[in-house]
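A.B. asks: generate coordinates for the sequence data below:
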Amino acid sequence: MRAPLPTANPAGDRISVSAPVVVFAEGAEWARLLPSQRIRVRGRLGPPDPGELTAGILLVRGPPEVLGGPSHPQRIAAALRAGLRRAAAVLPPDERGLLPGLVVGDVSLMDEQVAHDLKTAGLSHLTAVSGANLAVIAGTVIALGRVTGLPLAVRAVLAIAAMLGFAVVARPSPSVLRALVMGSVAAVALGTGRSRDGVTALSATILVLLLFDPALAREYGFALSVFATGGILVLAPRWRDRMAVRMPRWVAEAIAVACAAQAAVTPLLVLMAGQLEPVAIPANLLAGPAVAPATVLGFAACVVAAGSVEAAQWLVRPAGYAVGWIIWVARQAAGLPAATLPWPGGAVGLLLLAVIAITGWVVLRRAAWRLIVCAVAAGLVLATLFLRPVVAAWPPRNWLLVSCDVGQGDALVLAAGPARAVVVDTGPDPTLVDHCLRTLGVRRIPLLILTHPHFDHVGGLDGVFRGRPVGAVVVSPGHEPRQESARVAADLGRRHVPAWVASPGMTWTLGPVTLRILGPVPEAISAGPGEGAMANNASIVIHARWANGSALLSGDVENEAQAELLRQGLPPADILKVPHHGSARQDPAFLAATGARAALISVGAGNDYGHPAPLTLNRLRTLGMRVYRTDQSGDLAVITTQGHLAVLPRSPQH
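C.D. replies: Next up, the predicted model:
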């Protein structure tokens, strides 16, 4: 945002300048602000990062004080966006959240899993309102003008007016403004009757925008927009004409546009993220036909809702079918093997990509080689989709326990029958734990155990409840940290799920597993130095037993609680879920008493805590345990093989 900054010159006079400032703030009050509003804030101003074209970084304290505004157009725009949200309330939750995002970029109601699927499938650009949305709106206006017999110049003026109105409703973000400038250039070319040169229009847009805001030259978003548009303008027509010889022209154009855009942005994706998205092209081809009807019907509902929400809902319902199709495509694409492929980043990855592209161009110039390449590619696709799940399926058949890779946190899933599982902790991210449960095919959760109310164990609670009934929840008798404990209690109360406080001796048999609560023992609940250690020592400790072995699930207990458990009597186990992500605060006697042959450590790569500690790793290996880590191997499954338990990592350890 731009803000007036008071400064002082050597003479001591105060002056004000308008300069871009990066503002960091939090609170619900900020979400209610609208463009054009003037606010006053208090905070600490720091220097910008080196090389950034900003005047500084402002760390805001407290809520903003509104001084004036918003402007009348922005009030209308806010009312229209709110009307669309109210009209979309008749749709299922996933469609209700995506439709406003697809139409006007309002992602406030979007489900996190839907957003994750869109990103994985290469469809996240659909919620970043840009040229595609403006093209649909302008194209619809021009088509209606042509049907009604309006002159070319009038149609161009109406298209510009429609794009301006849409830009105001969708908020004038950088992507919208970029698309508006380019769309206006193209509309002027249309209205004057001159031949439209797309490359010239794109070049003019780039020049104008860089002169207006030089900082765009350093933004990947701007570069991705330019490269995608350039690919469509330069590559798509040639590819379309060649493919149109063997297929309908409209099919050739759809394939050419998707392939050209993806080919153009791939070098930037390698530089930016170090990965490739092979599913992006088919996903965009399948989802593309639904974008235009969803956008047109959604924007029409946005306008109609200002007069009657009930009338707008008649437009929203068919739009919901189109949005539902996009969600289904994203979900299927995101679930495919190799949806995203790791690739070397930086100059090395770019050079490798160039070598492969040049080699492919040379090979594909010969008709005979093209047939061979197509046959090999088809075989690889079939092998990836059908043979790989047979040879190396995930999850493994008849899995008993899976430690989900949820980053720096814990989320354990124990099989409890067909499509049923007991979940122990949820990790910090609802999307990650939901993805793990979906991969395992879990649709019902008879029991959820939250070992203690630390965010890295309960932050993903919404992901567990996403589309799955939960029978009951077991919580720790400890209440530290109190704020997180109160949040969890309120969330469970809102869901009307019975919550039981854990106590030693509680036992359940669910499917193939029998669970028995070992702790926390009362003496350990308040043990440990500091609030963090007290919360960890109040963790629920569970002994899980199957026909061919057992596992000890120890939450985050530290050495004080471990010693108490040892005094109470610790049953042996074949598998140990290492306490507290392998921290250094471990009782060697506790680790030895488990008698485990394998140790599971749920930990995030490159975490700031130094987990797992080298001392703990050495102790585990000295005791003869084989160590498995989620940061190195992803999800970890416990299975039965040759009459005993074994650990099967999803990917080989580094």
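A.B. asks: going forward, measure contacts between C-alpha atoms and count neighbours the same way
C.D. replies: Fine.
A.B. asks: isn't there a strand covering Asp94?
C.D. replies: No: counting by DSSP: H, G, I helix; E, B strand; the rest coil, Asp94 falls outside a strand, being helix.
A.B. asks: surely it touches Glu112?
C.D. replies: No: Asp94 is not in contact with Glu112 according to C-alpha atoms under 8 Å; the separation is 9.5 Å.
A.B. asks: sec struct for Ala306, please.
C.D. replies: coil.
A.B. asks: wait, what's in contact with it?
C.D. replies: Shown in contact with Ala306 (C-alpha atoms under 8 Å, 6 or more residues apart in numbering): Ala79, Leu80, Gly83.
A.B. asks: can you check Val473 too?
C.D. replies: Val473 sits in contact with Leu447, Leu448, Ile449, Leu450, Val497, Pro498, Ala499, Trp500, where contact means C-alpha under 8 Å, 6+ apart.
A.B. asks: ok, Pro293 - contacts?
C.D. replies: Taking C-alpha under 8 Å, 6+ apart as the definition, contacts of Pro293 comprise Ala319, Ala322.
A.B. asks: can you tell me the element it falls in?
C.D. replies: helix 280-304 (DSSP states H and E).
A.B. asks: grab the nearest non-local neighbour of Thr54.
C.D. replies: Counting by C-alpha to C-alpha, 6 or more residues apart in numbering, Pro20 is the residue found nearest to Thr54 once chain neighbours are left out, at 5.1 Å.
A.B. asks: count of residues packed around that neighbour?
C.D. replies: By other C-alpha atoms under 10 Å, the residues close to Pro20 number 16.
A.B. asks: in a helix, it, correct?
C.D. replies: No: counting by three-state DSSP, one finds Pro20 to be strand, located in no helix.
A.B. asks: for the comparison step, fold the sequence that follows:
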Amino acid sequence: MSSRPRPRRAVDLRERVKARIQQRSDRYRPKRPRGDDELLTPPANVWQGHSVELVIPAIAAWLAALLLIGLPAWASFLTAGIFVLIALSRKRILVAVAIAGCAVSVVVGLKVHGVTSGPLAEMAKRNATVSAELVVSADPRVKGELVFVEARIIAVNQLRLDAPVLVFARGDTWPTLLPSHHVKVSGRLGVAEPGELLAAVFMARGDPVVLTPPSTSHGMAGAIRSGLREASSVLAPAERGLLPGLVVGDVTNLSEDVKADFKTAGLSHLTAVSGANLAIIGGAVLLLGRLVGLTLVWRAVLVVVAMVAFAFVARFSPSVLRALVMGTVAALALGAGRQKDGVSALSVAVLLLLLFNPGLAREFGFALSVSATAGIILLAPYWRDRMATRMPLWCAEAIAVPAAAQVAVTPILVLMSGEIGLVAIPANLLAGPAVAPATIIGFLAAVTAPISMDVAQLVTRPAGLAVGWIILVADRAADVPAATIGWPGGLLGVALLVPLGIALWHRGARRVSLAVAGGVLVATLVAGPVVSGWPPSGWFMVMCDVGQGDAIVLHAGEGKGVVVDTGPEPDLVDACLDRLDVDAVPLLVLTHPHADHTGGLTGVLRDRPVGAVVVSPKRVVSPELAARRIPEWVVTPGTTWRFGDLVLTVVAPAPDAPSKGAGEGSVLNNASVVLHAKWPGTSALLAGDLETEAESALVRTLPQADILKVPHHGSARQDPAFLAAARSRLALISVGAGNDYGHPADSTLATLTMLGARIHRTDVQGDIAVVAREGVLAVVARGP
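C.D. replies: Alright, predicted model coming up:
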């Protein structure tokens, strides 16, 4: 007699009862304390299944885009074919890698072909002067007197096309443009930097003529951003500049001093909208949806809508795009009732963004954003669990999250700047609690401003308290001795971080690794300054390494220096003056109004009194100088000043000198202020960016000098007679490493060598100091 099978419902009920009993038994069973290895090792499911099947393809796609963007289009299509062959292996992970790599390779190939072929690329090679119609793609960025605008050219000389360009412009109208603005302007085309997905660069002449206003959506976003700036005007100057940056990434009014403090304290990420902002907005909306009783699906939809709207107002920067895609993936997982997998979400975000814009693969901002997120996902939970055995859970999490993010981005920061921030983790820990209330209240003020400015300003005031706390933390952290320490840059510096990484992950090698890392740290903090001995004693002239630009400091007494040009970036010249202990600038000379000579102006003005500024007859009025009531002088040849042992004399130009040059840029270069500096026993000729026309005119009256600041970064446009007339023993060239201008030119180097001058370059030697030792001129280089 066969037995009847039990009903399925009875079997399910028995299994559920057994599971409930087992859960209760586990709940009261003593838990085994977790050891170090268990805490520091990621759980198996992080690197299994879907996670690894997405991480490895994302990395492969990133590497493919990184390498292929700088190559011809055919290299991308060839790589896509190789990935197709890899897919034939039929191994699951290789097929995933091949699909991702092939897709990104094809996208890169199409984009590279699009920007390197066609009529616009040919015009750029000829440096053609054209009349163009542009559609603005992103908010203009202002650096000194120069405005950078990402745009698409849709017409050139009545020829219809569509190609991305980067616009270099001057004037008050350009910074007011919004994305989708349609304008018309004349200018000159130039070849874009290799590796950039641009068809050309466009040097605009004059103000643009607006053909059509921005779209309604961009106009609304612009109104919200400008409304927040206006609502913040009731706050103190530092707070009114930071709040829009903290909320929507608008740093228009953020002072250079606050920027410098944030950079030193490791808080710069707060002024770039990122995942933290979207998480705050998404969390607030999620909580609101729960309070009003929305279902899980509708809450997820509401979160996605809120994040997209916020990202639109904040603009789609690399960090915003990454966070938006990742947040959308997480929200969809939430709405579907699936467990959120941070590693998978991050991998999907990277893949989708590289397909949308492969140029992100070469942006440090994107790399920093992805690395910080990966550190928070992979490191923070385990560090939090480890610390939670000795402190409250909320405290452990508050420490673990910024620590994990900082550790993850450190290799990239070292690769970028050769520095390690020692105060970044405590500064982020202290500033963190104020970020969420400042962001939420600030965003409420932003959306209220177009409706009622009075209400918006009232709402802004409590946000000012939170922002004031963040500024205070940054200021105090930046003042800490050795807040940042020098570290070898490039791949060498990253390699020296390996012992630290081993110490964090491998228990057995921890003591040895920490000892090695401690030795490197001590050597950096103690032995480094002793060995380098910078600045050298007895220096009287230093050419600062500011990249592709000029910045020269002439010793003018204890703690004083005459500064000739400021380089392109405020932080670079500020750091050089700090290294030289220059606290006051009795005279600042801006040889001519090009950004690589004037862009760092605010860095010189940072916490230093400036007596007066000498400018070129072709000057552009500086709002920074006007705001500080610093006089601007246009001087004539023969004007002389004395600062201790230094005697400074103007050689050129005459205010009424005729404009000469091969183009607009050359006219400004030839109007450079030329100086003759003299100390007891030696002298220097500082020739700005003179080119052949102005040099030829000065040959007969040129004073001799032991030291020549080679004009125009050693370009090929030099008059050999001018170089010979100076009769200089030292030739100093301020030039950026790997610049696209071909500076210094081989012909100029050959001429200087033939004349018997010793050549020294900032791209090879870093800061260059000239000293006199026992009557002999000597050059001491700090190192690049």
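A.B. asks: got a TM-score for the pair?
C.D. replies: Laid over one another, the chains give 0.73 as their TM-score (TM-score structural alignment, normalised by the length of structure 1), with 610 aligned residues with a C-alpha RMSD of 5.2 Å.
A.B. asks: follow-up on the earlier one: buried stuff in the helix holding Pro293 of structure 1?
C.D. replies: Burial within helix 280-304 of structure 1, assessed by neighbour count using 16 or more other C-alpha atoms under 10 Å, is assigned to 280-285, 287-288, 290-304.
A.B. asks: likewise for stretch 463-480 of structure 1?
C.D. replies: 463-466, 468, 470, 472-480.
A.B. asks: hmm, which two among those residues are most spread apart?
C.D. replies: Arg468 and Glu480 (27.9 Å; C-alpha to C-alpha).
A.B. asks: on that earlier part again, of the buried residues of stretch 463-480 of structure 1, which is the nearest to Ile142 of structure 1?
C.D. replies: Using C-alpha to C-alpha, the buried residues of stretch 463-480 of structure 1 come closest to Ile142 of structure 1 at Arg466, 42.3 Å.
A.B. asks: relative to Arg626 of structure 1, how far out is the closest one?
C.D. replies: Distance check for Arg466 of structure 1 against Arg626 of structure 1: by C-alpha to C-alpha, to the nearest Å, it reads 34 Å.
A.B. asks: also Val265 of structure 1?
C.D. replies: 43 Å.
A.B. asks: thinking again about what came up before, highest neighbour count among the contacts of Val473 of structure 1?
C.D. replies: Neighbour max across the contacts of Val473 of structure 1 (other C-alpha under 10 Å) = Leu450, 25 neighbours.
A.B. asks: just give me the match in structure 2 for Pro395 of structure 1.
C.D. replies: Alignment note (TM-score structural alignment): Pro395 of structure 1 maps to Pro535 of structure 2.
A.B. asks: excluding sequence neighbours, find me the nearest residue to its match.
C.D. replies: Using C-alpha to C-alpha, 6+ apart, the nearest residue to Pro535 of structure 2 is Leu580, at 5.9 Å.
A.B. asks: what's the one you found aligned with over in structure 1?
C.D. replies: In structure 1, Leu580 of structure 2 lands on Leu440 (TM-score structural alignment).
A.B. asks: and Val710 of structure 2, by the same measure?
C.D. replies: By TM-score structural alignment, Val710 of structure 2 lines up with Val578.
A.B. asks: what does Glu53 of structure 2 give?
C.D. replies: So, by TM-score structural alignment, Glu53 of structure 2 is left unmatched.
A.B. asks: Provide a list of residues in contact with the closest residue to Ala280 of structure 1 other than its chain neighbours.
C.D. replies: Nearest residue to Ala280 of structure 1, sequence neighbours excluded (C-alpha to C-alpha, 6+ apart): Gly122, at 4.6 Å. Gly122 of structure 1 makes contact with Glu277, Val279, Ala280, Ile281, Ala283, Asn284, according to C-alpha under 8 Å, 6+ apart.
A.B. asks: number of nearby residues for the counterpart of the second one in structure 2?
C.D. replies: By TM-score structural alignment, Val279 of structure 1 lines up with Ile420 in structure 2. Number of residues near Ile420 of structure 2 (other C-alpha under 10 Å) recorded here: 20.
A.B. asks: before we move on, what SS does Asp689 of structure 2 have?
C.D. replies: Strictly by three-state DSSP, Asp689 of structure 2 counts as coil.
A.B. asks: that one: neighbour count?
C.D. replies: Counted with other C-alpha under 10 Å, Asp689 of structure 2 comes out at 28.
A.B. asks: next: Asp36 of structure 2.
C.D. replies: Neighbour tally, Asp36 of structure 2, other C-alpha under 10 Å: 12.
A.B. asks: apart from its neighbours in sequence, what residue is nearest it?
C.D. replies: Counting by C-alpha to C-alpha, 6+ apart, the residue nearest Asp36 of structure 2 is Arg507, at 7.3 Å.
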